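Participant: Okay, structure incoming, though there's no sequence with it:
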């Protein structure tokens, strides 16, 4: 499946991420990710709002994983 850009009318299967910020909606108080994606051909930007519970990890990260934030810059024992 692809989308057709409203600006350059090119079909694309990929949009470049340009911005992703975790924010809280003032109206509902719900937390989510404000995304701005851009056409790979002309740079036309598109906005999307993804609720936080719709975002899932691609791999399981456990509390002891070296990728968890509290361990990122911790020296090895």
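Facilitator: Sure, I can see it. Predicted, not measured: the structure shown is a model, and the values here were computed from it.

Participant: C-alpha only now, for contacts and for neighbours.
Facilitator: OK.

Participant: measure residue 46 to residue 4 for me?
Facilitator: The gap separating residue 46 from residue 4 is 12 Å, by Cα to Cα, to the nearest Å.

Participant: between those two, which one's more packed in?
Facilitator: Applying other Cα atoms under 10 Å to residue 46 and residue 4 shows that residue 46 carries more neighbours, namely 16 against 12.

Participant: Can you name the residues that contact the more buried one?
Facilitator: Residue 46 makes contact with 36-38 under the criterion Cα atoms under 8 Å, 6 or more residues apart in numbering.

Participant: ok, structure two:
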């Protein structure tokens, strides 16, 4: 089992069974294809993209990320219906 020290001299130990995620989760989407998601993940991704689009429309300047998220969530909800 691998271990090391952090800045506070506490021993850090890798979890049993390996600390690395499966390779598929690392490389997913790197070929230009959208990551595979289902259900709630699709909705959250749509909200994330809509919130980022609001940021881009604002000229990538600072704003209110929480309000961007809420507006994007309302937009996604309106598109998907009740």
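Facilitator: Looks like it came in fine. All of these numbers come straight from a predicted model, not from anything done at the bench.

Participant: where does the TM-score land?
Facilitator: After superposition, the two chains reach a TM-score (TM-score structural alignment, normalised by the length of structure 1) of 0.20; 36 aligned residues with a Cα RMSD of 4.6 Å.

Participant: I only care about the contacts of residue 46 of structure 1 that end up buried; give me the PyMOL line for that.
Facilitator: Buried members of the contacts of residue 46 of structure 1, defined by 16 or more other Cα atoms under 10 Å, are picked up in PyMOL with:
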select buried, resi 36+37+38
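
Participant: Serialize the contacts of residue 46 of structure 1 to TSV and add fields for secondary structure and distance to residue 12 of structure 1.
Facilitator: Below are the contacts of residue 46 of structure 1 laid out as TSV (DSSP: H, G, I helix; E, B strand; the rest coil; distance: Cα to Cα, whole Å):
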residue	secondary structure	distance to residue 12 of structure 1
36	strand	16
37	strand	12
38	strand	11
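
Participant: To what extent is the closest residue to residue 24 of structure 1 other than its chain neighbours buried, counted in neighbours?
Facilitator: Spatially, and ignoring its direct neighbours in sequence, residue 24 of structure 1 is nearest to residue 31 (4.3 Å; Cα to Cα, 6 or more residues apart in numbering). Per other Cα under 10 Å, the neighbour tally for residue 31 of structure 1 reads 16.

Participant: quick one: residue 31 of structure 1 from residue 23 of structure 1, how far?
Facilitator: 6 Å.

Participant: okay, how far is it across stretch 4-20 of structure 1, tip to tip?
Facilitator: 22 Å.

Participant: and the nearest residue to residue 3 of structure 2 once chain neighbours are set aside, how many residues sit next to it?
Facilitator: If the residues on either side of it in the chain are set aside, residue 3 of structure 2 comes closest to residue 13, at 4.4 Å by Cα to Cα, 6+ apart. When neighbours are defined as other Cα under 10 Å, residue 13 of structure 2 has 12 of them.
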